[in-house]
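[1] What would the 3D arrangement of this be:
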Amino acid sequence: MSAPWPLDEQLCFALYSANMAMQRTYKPMLDRLGLTYPQYLALLALWEEDGRTIGAIAQRLGLESSTVTPLVKRLEASGMVVRERDPQDERQVRVRLTPTGDELRNQCGCLAEEVTARSGMTVERLCGIRDDIRGLRRVLDQGPDQGGAA
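    This is a model prediction of the structure:
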């Protein structure tokens, strides 16, 4: 059995530390809007498709419903969203944007542009990195029993 690679040679650490740096970059911008990074991601999911269920938001973000519920409750307390039981299935809770939450979309439009500018990379380069990471996630999500890498 061989020794583990040094930390700086670990892909997992590179991804983890890049994620932490990304969150630190977004934090002051989101603080001005009164949002946390997970709340911002939940809003992005709702801006894509308003009226998603808690479960659908969780699935879209790759989180557990039990993680999404408290952050949606905080968004509701701040007036960004409302939660309502689905009339077709009372077990489902749908989340809908309020006018305040919908308006926030316009204020968040420039965040990705600011992050792109801070990176010093072209949009094309960043899109290539994003696509590579998506491909890695797809393979890892498949797992070893479903054709993914061992």
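[2] all contacts plus neighbour counts: C-alpha atoms, from now on.
    OK.
[3] which non-adjacent residue is nearest the spatially most central residue of the chain?
    Geometric centre of the chain, nearest residue: L41, 3.9 Å, by Cα atoms, centre = their mean. Excluding the flanking residues, the one nearest L41 by Cα to Cα, 6 or more residues apart in numbering is L61, at 7.3 Å.
[4] Another for comparison:
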Amino acid sequence: MSDAPADQLHLDEFLCFALYKAHHAMNRFYKPLLGALGLTYPQYLVLMALWEQDNQNVGQLGELLHLESNTLTPLLKRLEQAGLVQRRRAANDERQVQVTLTEQGRALRQKSRDVSACLFDTIGMTRDELGALVADVNGVTGAVVAGR
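    Coordinates of the predicted model:
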């Protein structure tokens, strides 16, 4: 990186631009793979969260995925229409909606394993290397959110 003041940095030297490009590249990568499964990337993230821990309420999912309920609710409706999840009001609190995987939703987990394998093959990183990169990006994100 150059020693020039921030107003003289080149576009390709900005972390935010590198992350922006990576975001778009990942979307282009995932689109055909997830399309073959009948999923969008946000729907895939919801399923990933439920595969890690089934039976979560909408608030938990929203917090985990950093999605507002006005974005998450339509995603959940489409996943429910596809037969992948069920939404039910919580018995102990009618205000909360619990989301659980259906058998079809659980079965899709096995079919989606090729997505991760394809990513590892494409980027040529081991799981440990990718984990270190993710940790670094999460560290930057945490610092920005904390305002450091």
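[5] TM-score for these two?
    After superposition, the two chains reach a TM-score of 0.91 (TM-score structural alignment, normalised by the length of the second structure), with 144 aligned residues with a Cα RMSD of 1.5 Å.
[6] What residue in the second structure is paired with the residue nearest to L41 of the first structure?
    L61 of the first structure maps onto L65 in the second structure when the alignment is built from TM-score structural alignment.
[7] repeat for L111 of the first structure
    Mapped onto the second structure by TM-score structural alignment, L111 of the first structure lines up with V115.
[8] so after the longest helix along the first structure, what's the next helix or strand?
    Ranked by residue count and defined by DSSP state H, the top helix of the first structure is helix 11-33. Downstream of helix 11-33 of the first structure, the first helix or strand assigned by DSSP states H and E is helix 37-48.
[9] superposed on the second structure, where does that next one end up, distance-wise?
    Superposing on the second structure places helix 37-48 of the first structure at an average distance of 0.4 Å from its equivalents, by mean Cα distance after the TM-score superposition for the first structure.
[10] Please tell me which residues of the second structure that helix aligns onto.
    Taking TM-score structural alignment as the measure, the second structure aligns residues 41-52 with helix 37-48 of the first structure.
[11] can you check stretch 78-87 of the first structure too?
    The aligned range for stretch 78-87 of the first structure is 82-91, by TM-score structural alignment.
[12] how about the matching stretch: buried residues?
    L84, V85, Q86, R87 (16 or more other Cα atoms under 10 Å).
[13] same deal with stretch 14-34 of the second structure?
    Burial within stretch 14-34 of the second structure, assessed by neighbour count using 16+ other Cα under 10 Å, is assigned to Y30, L33, L34.
[14] what does it contact?
    L11, D12, T40, Y41, Y44, V115 (Cα atoms under 8 Å, 6 or more residues apart in numbering).
[15] so where do the strands sit in the first structure?
    In the first structure, the strands defined using DSSP state E lie at 81-86, 89-97.
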